[in-house]
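Undergrad: Compute the structure for the input listed below.
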Amino acid sequence: MAPIQKECDYLVLGGGSGGLASARRASAMYGAKAIAVEVDRLGGTCVNVGCVPKKITWNAAAIAEMLHKEVKPYGFSIQETGPFDWEGFTTKRENYVKRLNGIYEKNLNNDKVEFLHGLATFQDPHTVRVTLDDKSEVDIKAKKILVAVGGHPNIPSNIQGSELGITSDGFFELRKQPKKVAVVGAGYIAIEMAGMFNALGTETHLFYRHDKFLRTFDPMIQDKIATEYQRQGMHLHANSSQSKVEDLGNGLKKLHYKDSNGEGTLDVDTVLWAIGRSPELEKLNLEITGVKLNDKGHIIVDDYQNTNIDHIYSLGDVCDKGFELTPVAIAAGRRLSDRLFGGKSDAKLAYENIPSVVFAHPEVGSTGLTEPEAREKYGSDNIKVYQTSFIDMYYSMMEQEDKSPTAYKVICAGKEEKVVGLHILGRSSAEILQGFGVAIKMGATKADFDRCVAIHPTAAEELVTLK
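TA: This is a model prediction of the structure:
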């Protein structure tokens, strides 16, 4: 049977938050005929195997910390009647995500975006064939095409038996809580998942290649989180490499590794690879379009999300901007539609001073330059650093060994002491950073911080009283 023929103004490949935000704005605000295509579940990584289920799991881990370490010093006596119900929690979390999938589809309908569920492949630079779930085919000829197909987690190809491990996707498919886990990776995904496992009672081993993890973050963050994870009982394996994973049967695996202490093996229930992500381009047949990729396989775009092909654009994890953050993709997608269909020729996302957080234990917030980056950009003589480390009043009732640190660093540049970097670690850092992120985006100086009256007693007041 010959493919069904369709035409549209705007074809969006990928049903993640960024692509859908762009399609909806193009259709609802500017009247463009938009079609969105997704082969998996709507919402992309964030909704299904990323931000949303991760934060829900982090909430559970935070509650576990509170119950096991924090309520007794405040005078409460709570006796648990059973262990953490991992399977029941997982089922409830999945049901929540399914509701979100339905909301995403409803929103597309409300904004008159046609949705096709199937696999997209380019036939030529203007035509994409979609193979639907029933194996029928639709050929779409589009005036403008957005590639926003996201990425997928990597599994190492040079380690024997690596397929016996799982990725961050598999983390959300675990039906039973591992008693012992090896998490391999140094980025925020590894740090978050290791922290959640550990807080929920799994014996957790974290393996990373160099002497520090979170290497794109400020050194203060790297050092404080490492110290805190060790205090919490996590096993850290710095300067490590893995050579083999063996299946021992009964769900057990043996990980062969080398770290700072030499060679060793570790018997675990789960090996989790969190070693980076790759663009989801394998089946798209993008090469037929002539769109250029960088050496890591990401689509090269300019500040306006343009590729080297006039009518093809890209955003989100699949492009080379380096911010694998859902709000970044959403903002970029909306501005792209403003430019393409709304007549706003200068609309683009400013990628400077984008706040980001790591839901570690404790939370981390960061925006702007790290201290090494600031010194390299402005010169050490033009940089002034204000920082403090203290114990949040919340922990005042607890024994010393149960007190988690709070640490803040404000990096300023020039005579006016413009704030060019802010790095915070401690309770509620994610919520605190959102407000300060606005101030820094507006060009706040240290004097602006100082003029803000402190809210007492809070941890965040330290940011406006630093000397």
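Undergrad: Could you use CA atoms for every contact and neighbour count after this?
TA: Noted.
Undergrad: Give me the helices and strands touching the biggest helix by length in the chain, please.
TA: Of all segments of type helix in the chain, defined using DSSP state H, the longest is helix 86-110. The elements that helix 86-110 packs onto, with contact taken as 3 or more Cα pairs under 8 Å, 6 or more residues apart in numbering; DSSP states H and E, are helix 44-49, helix 51-65, strand 114-124.
Undergrad: Ok, which of those comes nearest Asp259?
TA: Proximity to Asp259 (Cα to Cα) singles out helix 51-65 among the helices and strands packed on helix 86-110, at 28.1 Å.
Undergrad: Residues touching that closest one, excluding its own?
TA: Contact partners of helix 51-65, identified using Cα atoms under 8 Å, 6 or more residues apart in numbering, comprise 45-47, 93-94, 97, 172, 196-197, 199-200, 359.
Undergrad: can you do 10 Å?
TA: For helix 51-65, contacts defined as Cα atoms under 10 Å, 6 or more residues apart in numbering pick out 45-48, 66-67, 69-71, 84, 86, 89-90, 93-94, 96-97, 100, 168, 171-172, 189, 192-193, 195-201, 325-326, 359-362.
Undergrad: Show me just the buried residues among those.
TA: Neighbour counting over those (16 or more other Cα atoms under 10 Å) leaves 45-48, 67, 70, 86, 90, 93-94, 96-97, 100, 168, 171-172, 189, 192-193, 195-201, 325-326, 359-362 as the buried ones.
Undergrad: Just want the angle from the longest helix of the chain to strand 114-124.
TA: Counting by axes from the mean of the first three to the mean of the last three Cα atoms, to 10 degrees, helix 86-110 lies at 80 degrees to strand 114-124.
Undergrad: where's helix 86-110 relative to the chain centroid, distance-wise?
TA: Offset of helix 86-110 from its chain centre (Cα atoms, centre = their mean, to the nearest Å): 19 Å.
Undergrad: The structure of the following sequence is requested for comparison with the preceding one:
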Amino acid sequence: VIYENSYGQFVSPHRLKLTDKKGQTKEITGKNIVIAVGGRPKYPDIEGDQKYGITSDDLFSLEYDPGKTIVVGASYVALECAGFLHGIGREVDIFVRSILLRGFDQQMATRIGDYMSSIGIKFHHKTIPTRLECLEQGKPGKLRLHYRETLESGEIYESYQDCNTVLFAIGREACTQDLNLDKIGININKINGFKIKTKNEQSIHVPWLFSIGDCIDEQTMPHGKPLELTPVAIQSGQLLARRIFSNSIIMMDYYNVPTTVFTPIEYGAIENKKSLVYLARG
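TA: From the prediction side, this is the model:
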């Protein structure tokens, strides 16, 4: 195995340009190419979001106390981060656009939300941030998050809330935008998070291109339930390697995958095809 510590970009079918940290480049070719670039948390595309806000990637490397924190989002990442911040004694508010834990059993999601509310975490439902501004510089500083809330009457209410840290946990986007995928006939877009459409980890548009992990829009996954999980990426990569190099025919099964949500009240589930059909039908 030859390891290249370089950034790869497509030049043409089967051909990549590699750029190392010194800026030196060279080109290589491959019969099959596997993309496993993963993903990164995304921002909501509002004024001040990237300048003053942080994501879950930043939270664990902060060199200062985050203080009072507003978490924007209702994914398992959002609720987990809110849970442990509350656990270390920080005041936490969660801004929820629609529902908690989309893609999970909603009865369990409601129980998790109720429990988190009971221990002092504040939820703001049907709330969308519109602008983030800095009132005072510092570590932490003082921020003001402007938002729009839809009341039960249907009326739109605009207001703001002050805090020390705003953490965005509204989903992830694949790190594929700079790979020059258009050079090989693949178009990616923001609608599906710049992911590569695959079936059994093989591109549905380019037969010699494969992809695994968070950067795939896999057609054999449960509908509307992307499995952005490290063990899933590892398993699918191992099975793919065996199919390419050892004539294996074993495919990755994206059903019956155990998932755990590490919120203050923990939740684990294994959903198979029958249970997902049941949930979809209500």
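Undergrad: before we move on, back to that, out of the helices and strands packed on helix 86-110 of the first structure, deepest packed?
TA: Of these, the one with the most neighbours on average (mean count of other Cα atoms under 10 Å) is helix 44-49, at a mean of 21.
Undergrad: Read off where it ends up in the second structure.
TA: Counting by TM-score structural alignment, helix 44-49 of the first structure falls onto no part of the second structure.
Undergrad: what do you get for stretch 10-17 of the first structure?
TA: Mapped onto the second structure with TM-score structural alignment as the criterion, stretch 10-17 of the first structure occupies no residues.
Undergrad: what distance separates the start and the end of that stretch?
TA: Its first and final residues considered, stretch 10-17 of the first structure spans 16 Å by Cα to Cα, to the nearest Å.
Undergrad: So which elements touch the longest helix that the second structure contains?
TA: Ranked by residue count under DSSP H, the longest helix found in the second structure is helix 230-245. Contacts defined by 3 or more Cα pairs under 10 Å, 6 or more residues apart in numbering; DSSP states H and E place helix 230-245 of the second structure against strand 33-35, strand 209-211, strand 257-261.
Undergrad: now it against strand 257-261, angle please.
TA: Helix 230-245 of the second structure runs at 150 degrees relative to strand 257-261, counting by the same axes, to 10 degrees.
Undergrad: buried sites along helix 230-245 of the second structure?
TA: 232-233, 236-237, 239-240.
Undergrad: For it, give me the average deviation versus the first structure.
TA: On superposition with the first structure, the mean distance recorded for helix 230-245 of the second structure (mean Cα distance after the TM-score superposition for the first structure) is 0.6 Å.
Undergrad: can you name the residues of the first structure that that helix overlays?
TA: Aligned by TM-score structural alignment, helix 230-245 of the second structure corresponds to residues 326-341 of the first structure.
Undergrad: Check stretch 35-44 of the second structure too.
TA: Taken onto the first structure by TM-score structural alignment, stretch 35-44 of the second structure occupies residues 147-156 there.
Undergrad: tell me how far that stretch is from the chain's mean position?
TA: Taking Cα atoms, centre = their mean, one finds the center of stretch 147-156 of the first structure at 13 Å from the center of the full chain.
Undergrad: cool, and stretch 123-132 of the first structure?
TA: With Cα atoms, centre = their mean as the basis, stretch 123-132 of the first structure stands 30 Å off its chain's centre.
Undergrad: got a list of contacts for that stretch?
TA: 3-7, 11, 13, 37-39, 116-122, 136-145, 284-291, 309, 311-312.
Undergrad: Quick check on the residues you listed: which are buried?
TA: 11, 13, 37-39, 116-122, 137-142, 144-145, 284, 286, 289, 291, 311-312.
Undergrad: Distance check, Asp182 of the second structure against Val206 of the second structure.
TA: Asp182 of the second structure sits at a distance of 11 Å from Val206 of the second structure (criterion: Cα to Cα).
Undergrad: should've said Ile121 of the second structure
TA: Taken as Cα to Cα, the spacing of Ile121 of the second structure relative to Val206 of the second structure amounts to 47 Å.
Undergrad: residues in the first structure aligned with the host helix or strand of Leu16 of the second structure?
TA: Assigned by DSSP states H and E, Leu16 of the second structure belongs to strand 15-19. Aligned using TM-score structural alignment, strand 15-19 of the second structure spans residues 127-131 in the first structure.
Undergrad: Check the mean deviation of the matching stretch from the second structure.
TA: Stretch 127-131 of the first structure sits 0.8 Å off on average (mean Cα distance after the TM-score superposition for the first structure).
Undergrad: buried stuff in that stretch?
TA: Result for stretch 127-131 of the first structure [16+ other Cα under 10 Å]: buried residues 127-131.
Undergrad: just stretch 239-256 of the first structure next, same as before
TA: By neighbour count on 16+ other Cα under 10 Å, the buried set for stretch 239-256 of the first structure is 239-242, 244-246, 252-256.
Undergrad: Asp45 of the second structure and Ala269 of the second structure, how far apart?
TA: Distance, Asp45 of the second structure to Ala269 of the second structure, using Cα to Cα: 33 Å.
Undergrad: When those two are compared, which one has more neighbours?
TA: Between Asp45 of the second structure and Ala269, counted using other Cα atoms under 10 Å, Ala269 has the larger neighbour count: 14 against 11.
Undergrad: any idea what that one aligns with in the first structure?
TA: With TM-score structural alignment as the criterion, Ala269 of the second structure matches Ser366.
Undergrad: With Asn256 of the second structure instead?
TA: By TM-score structural alignment, Asn256 of the second structure lines up with Asn353.
Undergrad: From Arg215 of the first structure, how far off is that match?
TA: Distance of Asn353 of the first structure to Arg215 of the first structure, computed by Cα to Cα: 18 Å.
Undergrad: Does Val77 of the second structure belong to a helix, a strand or coil?
TA: Secondary structure state of Val77 of the second structure, per DSSP: H, G, I helix; E, B strand; the rest coil, is helix.
Undergrad: Just to confirm, what residue in the first structure is aligned with it?
TA: In the first structure, the residue equivalent to Val77 of the second structure is Ile189, according to TM-score structural alignment.
Undergrad: Apart from its neighbours in sequence, what residue is nearest Gln434 of the first structure?
TA: The shortest distance from Gln434 of the first structure to any non-neighbouring residue, by Cα to Cα, 6 or more residues apart in numbering, is to Pro355 (7.3 Å).
Undergrad: any idea how far the residue most central in space within the first structure lies from Leu200 of the first structure?
TA: The first structure has Leu325 as the residue nearest its centroid, 5.4 Å off, counting by Cα atoms, centre = their mean. Taking Cα to Cα as the measure, Leu325 of the first structure falls 26 Å from Leu200 of the first structure.
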